[in-house]
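K.L.:
just need the structure, nothing else, for what follows:
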Amino acid sequence: MTPVPPSRADRSSPGEVLRAGPLEIHATARQAFVNGARITLGSRAFDLLLMLAEAAGRVVSHDEIQARVWPNRHVSETNLRVQVSTLRRALGEARHVVSTVPDRGYAFTPFGQHAPEPDDAPVPGDHVVHVVDDEADMRDALEGLLMASGWRVRTYGSVGAFQEALTAQTAGCLILDVSLPGENGLELQRRLLALGLSLPIVFLSGRSNIPIAVEAMKAGAIEFLTKPAAGEDILAAVARAMALALSERPQSPA
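P.N.:
As a prediction, the model looks like this:
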């Protein structure tokens, strides 16, 4: 399917305007609006948004973003993922126009279209979304959301309960609360890495904490979401996490 670029329209104010659903990007004025309300974006965040919008659905690689948005310094993949996550939060209702394409880069996806993704692959029966959260209501809500979207789900009330069920064959991905009684989410992430277990992690946190988010994503987390996270954001993050889990799955001998 050929990507359709965001629409352009002349306005009384100078400069080009790019529109996608409730989002308007005023290129010359360097302003962005969602449903008519101006959103606050830093200079680099605006450059990133404008670059993706101008690419009109084409996947933009890390190297391309580096060259245009941060031309004079190196930005790690972890740092870029944090920047993209922060941009999505700032976009609010329009956050889904910025898509992550695993192993390729990022894309601007106009409303009503699907983000460019790798070819779909069946999810093996042993690949499960493991949910670790000490709040029963949160576990139930996540389980309902995920099962309604077709995912297999197992829930755990603590790190200890998850570890009791953990084996070398445990596969899939993990939705992990940061603040847990006893061993917390970051400590579990470090333990899994030390054990050599590859379970892509989506973190949930009761509050926004950039240093913790950077630490989690530097260690390989797929996403760091602040509660209450939108269901669409959780499902999108789980889809990316499971795609990574499947890509790392050992291949059976022919």
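K.L.:
make it CA atoms for all contacts and neighbour counts henceforth
P.N.:
Noted.
K.L.:
which stretches of the chain form helices?
P.N.:
43-55, 62-69, 77-91, 136-148, 159-165, 185-195, 210-218, 231-247 (DSSP state H).
K.L.:
which elements pack onto the fourth one?
P.N.:
Secondary structure elements in contact with helix 136-148, counted by 3 or more Cα pairs under 8 Å, 6 or more residues apart in numbering; DSSP states H and E, are strand 127-132, strand 153-156.
K.L.:
got the contact list for it?
P.N.:
131-133, 152-157, 231, 235 (Cα atoms under 8 Å, 6 or more residues apart in numbering).
K.L.:
circling back: and residue 191, which of the helices and strands packed on helix 136-148 is closest to it?
P.N.:
With Cα to Cα as the measure, strand 127-132 is the member of those nearest residue 191 (14.7 Å).
K.L.:
between the closest one and helix 231-247, what angle do the directions make?
P.N.:
Strand 127-132 and helix 231-247 are oriented at 130 degrees to each other (axes from the mean of the first three to the mean of the last three Cα atoms, to 10 degrees).
K.L.:
ok, now how distant is residue 127 from residue 176?
P.N.:
16 Å (Cα to Cα, to the nearest Å).
K.L.:
okay, the two: which has more neighbours?
P.N.:
Taking neighbours as other Cα atoms under 10 Å, residue 127 and residue 176 compare with residue 176 leading, 26 against 19.
K.L.:
got the contact list for the more buried one?
P.N.:
131-133, 185, 201-204.
K.L.:
now neighbour count and distance to residue 239 too, for these, in CSV please.
P.N.:
Below are those laid out as CSV (neighbours: other Cα atoms under 10 Å; distance: Cα to Cα, whole Å):
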residue, neighbour count, distance to residue 239
131, 25, 14
132, 26, 17
133, 25, 19
185, 25, 20
201, 29, 11
202, 24, 10
203, 26, 14
204, 24, 16
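K.L.:
next, the structure of the following sequence, for comparison with the previous one:
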Amino acid sequence: MQVQFNDTLEHPNSLDAFTSPSSSQTKPGAADHAIRFGRFCAIPHSRQLLMDGRPQEIGGRAFDLLMVLLKSNGGIVSKDEILDEVWPSMVVEECNLRFQVKSLRRALGSQGHMIKTIVRRGYMLIRDDVLLESEVRFEAIQSKEFSKIDTPAMTKTTAPYIVLIEDDESVRRSISTLLRSVGLGVASFESVKVYQESAHADQPDCLILDVCLPGRSGLDFQADLLKTGMRYPIIFISGHADIQMSVRAMKAGAVEFLTKPVRHQDLLNAVDQAIGACDV
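P.N.:
Prediction:
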């Protein structure tokens, strides 16, 4: 996404000056270097975020995070780079970054999907509704990472490895494509039995399990793994979930419990959290 750095824009005395992105009328005042992106305008000097000319509630750290992402002009910003910029000369836990990402998405409201999580790489700010230059680069990154996954050696050495067990073929294919598009290695199976009989040697960084599976359910398989001492990070997905199921899964250590249809970004966020748990 290309953003506009308006070096000559004057800081307005009222918010009306920002109502229309195409408006050339500004009021006298100190230069504020406003940055327009989509329906938003970020004003660094006054640390304001406007949406359609109206101020949005945003915390100081979340605003700093927004500025870092905007300055990348559609590029991926690593977690280390963000931590250095947003928390200079401070040592903070990565959970603080995740919290601020959530805060920024809340500030962007219905446009929160502009903030994308790139698993094990960082974050980027793009727009889904219009194919801009930054999104072309994003698609190129996805294509490049996808081609790497086709090489078996790459799966184990460079890409986190995900095991997906889902009996619905269309869902299985969709999730596999999504995960591969962000550089993850994926092996998918239609049931727990098929997975176990595959004698897969690679240890997964994360398991994505449907709750309702033919034979052993996802919850049963989670219990089986715990009995054998295997504590893989597990993400559950289900189209027929209830509170009892989700409570059972989370008490047994699941990272997340998502209901179908699963939003892509929600799943990527959960996978990022699961892989992060492996790195601790």
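K.L.:
care to give me the TM-score?
P.N.:
Superposed pair, TM-score by TM-score structural alignment, normalised by the length of structure 1: 0.53. Supporting alignment: 218 aligned residues with a Cα RMSD of 5.3 Å.
K.L.:
re earlier: which one among the contacts of residue 176 of structure 1 gets closest to residue 163 of structure 1?
P.N.:
When those are compared against residue 163 of structure 1 (criterion: Cα to Cα), the nearest one is residue 132, at 10.3 Å.
K.L.:
contacting residues around the closest one?
P.N.:
139, 155-159, 162, 174-177 are the contacts of residue 132 of structure 1 under Cα under 8 Å, 6+ apart.
K.L.:
the spatially closest residue to residue 188 of structure 2 that is not a sequence neighbour and residue 100 of structure 2, how far apart?
P.N.:
In this structure, residue 188 of structure 2 finds its nearest non-sequential neighbour in residue 164, 4.6 Å apart by Cα to Cα, 6 or more residues apart in numbering. Per Cα to Cα, residue 164 of structure 2 is found 29 Å from residue 100 of structure 2.
K.L.:
can you check residue 236 of structure 2 too?
P.N.:
25 Å.
K.L.:
ok, now residue 81 of structure 2?
P.N.:
In terms of Cα to Cα, residue 81 of structure 2 sits 14 Å off from residue 100 of structure 2.
K.L.:
look at those two and report which has more neighbours.
P.N.:
Neighbours were counted for residue 81 of structure 2 and for residue 100 using other Cα under 10 Å; residue 100 has more, 21 against 12.
K.L.:
isn't the more buried one right up against residue 58?
P.N.:
No. With contact defined as Cα atoms under 8 Å, residue 100 of structure 2 does not reach residue 58; the gap is 10.0 Å.
K.L.:
returning to what we had before: in ChimeraX, how would I select the buried members of the contacts of residue 132 of structure 1?
P.N.:
Entered in ChimeraX, the line below selects the buried ones among the contacts of residue 132 of structure 1, by 16 or more other Cα atoms under 10 Å:
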select :139,155,156,157,158,159,162,174,175,176,177
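K.L.:
would you turn the contacts of residue 132 of structure 1 into JSON lines with distance to residue 8 of structure 1?
P.N.:
Formatted as JSON lines, the contacts of residue 132 of structure 1 follow (distance: Cα to Cα, whole Å):
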{"residue": "139", "distance to residue 8 of structure 1": "43"}
{"residue": "155", "distance to residue 8 of structure 1": "46"}
{"residue": "156", "distance to residue 8 of structure 1": "48"}
{"residue": "157", "distance to residue 8 of structure 1": "49"}
{"residue": "158", "distance to residue 8 of structure 1": "50"}
{"residue": "159", "distance to residue 8 of structure 1": "50"}
{"residue": "162", "distance to residue 8 of structure 1": "50"}
{"residue": "174", "distance to residue 8 of structure 1": "41"}
{"residue": "175", "distance to residue 8 of structure 1": "39"}
{"residue": "176", "distance to residue 8 of structure 1": "41"}
{"residue": "177", "distance to residue 8 of structure 1": "41"}
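K.L.:
from the contacts of residue 132 of structure 1, which is closest to residue 97 of structure 1?
P.N.:
residue 175 (23.2 Å).
K.L.:
alright, I will stop here.
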